[in-house]
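1. The amino acid sequence is not available; the structure is as follows:
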């Protein structure tokens, strides 16, 4: 069965201070952040994965770098956040579940090996770690049954960080789309997940990758940290 993968790469990424889209930032090993993601996708799912990239800011550079990929255009990339990029990608997807990731995450290839087990089960999940987190990170809590309960930057007493690699099952996809449409333009996609959990009792499992590396590159110090691993 073909795995559908979406990379969210429409944003301007201004905090890193680079002229190109942030996913095209070069890492210490010579690959770009996005090239590293493609390598990890191929490592876990082979050549059969169907990858699409949500583009917006300076999209021509990403299209030139990955010309054989399919693209979804968020024409409001400068006015919206990841919730609206993700809903466009889900609307354009084929039937079945969708694995997606933020286009600025540098991560251990084993993360997607672990994710592949859940994808095969068609179980919605969010990858998390249990490290200490600051106000900038998306934090999470779990229910008594062990499923995700809260998921946002404003979570109090979070158990750790949600690292930006997630999966929505075929059964849950329409529910998530409905909530992503409802949320505000500046909301992150995590708000749609939270609402689907709260309103529709969608069950989202946390997949703990605390023993692996995953760095979301927002600032220069994040890039330096990511380069310690690659």
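-> Structure received. Bear in mind that the values here come from a model prediction, so they are computed numbers and not experimental data.

2. Every contact and neighbour count from this point should use C-alpha atoms.
-> Fine.

3. Spatially, which residue comes closest to residue 33, not counting chain neighbours?
-> residue 23 (5.1 Å; C-alpha to C-alpha, 6 or more residues apart in numbering).

4. How many residues are close by residue 187?
-> 16 (other C-alpha atoms under 10 Å).

5. here comes the other one, which I'd like you to weigh against the first:
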């Protein structure tokens, strides 16, 4: 069975100040952010990986750029956050686990090579960077066994930051769908994961990629930093 992969790309990305969807922002090597993601996916999972893109804002541009993908439409892209985009994608997925990523992350190809090992084990995970813990980022803590316990922007004494590349196992998917249904429209998908950990005993491993680059492009300075790596 081929790996199911979801890219969340419905948002307006207004903070970057571009007219096109943020994943179509061009990098210094001539590729777009999303093309770099597709290249990384193919590198780690081969040409048979099934990629579904959650679209919303100016969706026709993404559909035109990546006709080989499948698409899920978040018609409330201007009113909801990543929790509801991921919910739509998981509901549309076939049986089995799902790897997903934010559509604005520029990252080292090796991140998905490491991910592939956990995907093969069907182990739910959140990719993390322990090198820095910024106040405005999603942070995490772990329990005594090393699995994620808390996951939000309000975490105190966080061990690191969530990077935006994640996997939900086949057996954990139903719990995550149920929790994503419950959360507020403006919640990030991490809230659904946190609730599934707390209420459904979902075991989520932190996958450390601190030694690799991964830049979430929200502002012009983030794009400049990402361009130093590609």
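-> Received the coordinates, thanks. Just so we're clear, the structure is a prediction, and the values are computed from it rather than from any experiment.

6. so what's the residue nearest to residue 33 of structure 1 up against?
-> Residues near residue 23 of structure 1 by C-alpha atoms under 8 Å, 6 or more residues apart in numbering: 9, 32-34, 103-104.

7. among those residues, which are in helices?
-> 33-34 (DSSP state H).

8. ok, of the contacts of residue 23 of structure 1, which one's closest to residue 17 of structure 1?
-> For those, the closest approach to residue 17 of structure 1 (C-alpha to C-alpha) belongs to residue 104, at 13.5 Å.

9. how about that closest one, what does it touch?
-> 9, 22-23, 33-34, 216-218 are the contacts of residue 104 of structure 1 under C-alpha under 8 Å, 6+ apart.

10. let's go with 6 Å and repeat that
-> The neighbours of residue 104 of structure 1, taking C-alpha atoms under 6 Å, 6 or more residues apart in numbering as the test, are 23, 216-217.

11. Let me have those residues in JSON lines, extended by distance to residue 172 of structure 1 and secondary structure.
-> As requested, the contacts of residue 104 of structure 1 are exported to JSON lines (distance: C-alpha to C-alpha, whole Å; DSSP: H, G, I helix; E, B strand; the rest coil):
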{"residue": "23", "distance to residue 172 of structure 1": "28", "secondary structure": "helix"}
{"residue": "216", "distance to residue 172 of structure 1": "26", "secondary structure": "strand"}
{"residue": "217", "distance to residue 172 of structure 1": "29", "secondary structure": "coil"}
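
12. does residue 157 of structure 1 count as helix, strand or coil?
-> Following DSSP: H, G, I helix; E, B strand; the rest coil, residue 157 of structure 1 is assigned to coil.

13. And for it, the neighbour number?
-> Look at residue 157 of structure 1: counted by other C-alpha under 10 Å, it has 10 neighbours.

14. Quick check: it vs residue 189 of structure 1, distance?
-> For residue 157 of structure 1, the distance to residue 189 of structure 1 equals 21 Å [C-alpha to C-alpha, to the nearest Å].

15. Please apply the same query to residue 91 of structure 1.
-> Going from residue 91 of structure 1 to residue 189 of structure 1 by C-alpha to C-alpha gives 14 Å.

16. Out of those two, name the residue with the larger neighbour count.
-> Neighbours were counted for residue 91 of structure 1 and for residue 189 using other C-alpha under 10 Å; residue 189 has more, 23 against 13.

17. Who wins on neighbours among the contacts of residue 23 of structure 1?
-> residue 9 leads the contacts of residue 23 of structure 1 on contacts (other C-alpha under 10 Å) with 29 neighbours.

18. tell me the contacts of that residue?
-> Residues 54-55, 103 are the ones in contact with residue 9 of structure 1 under the rule C-alpha under 6 Å, 6+ apart.

19. quick check, nearest of these to residue 117 of structure 1?
-> residue 103 (22.0 Å).

20. May I see the contacts of residue 9 of structure 1 organised as a markdown table, with distance to residue 141 of structure 1 added?
-> Output for those, formatted as a markdown table (distance: C-alpha to C-alpha, whole Å):
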| residue | distance to residue 141 of structure 1 |
| --- | --- |
| 54 | 28 |
| 55 | 31 |
| 103 | 24 |
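
21. which residue ranges form the helices in structure 1?
-> Under the criterion DSSP H, structure 1 contains helices at 33-45, 59-65, 82-92, 110-121, 173-182, 189-200, 220-226.

22. Compare the ones you listed and give me the one nearest residue 164 of structure 1.
-> That would be helix 189-200 among the helices of structure 1, by C-alpha to C-alpha, at 9.3 Å.
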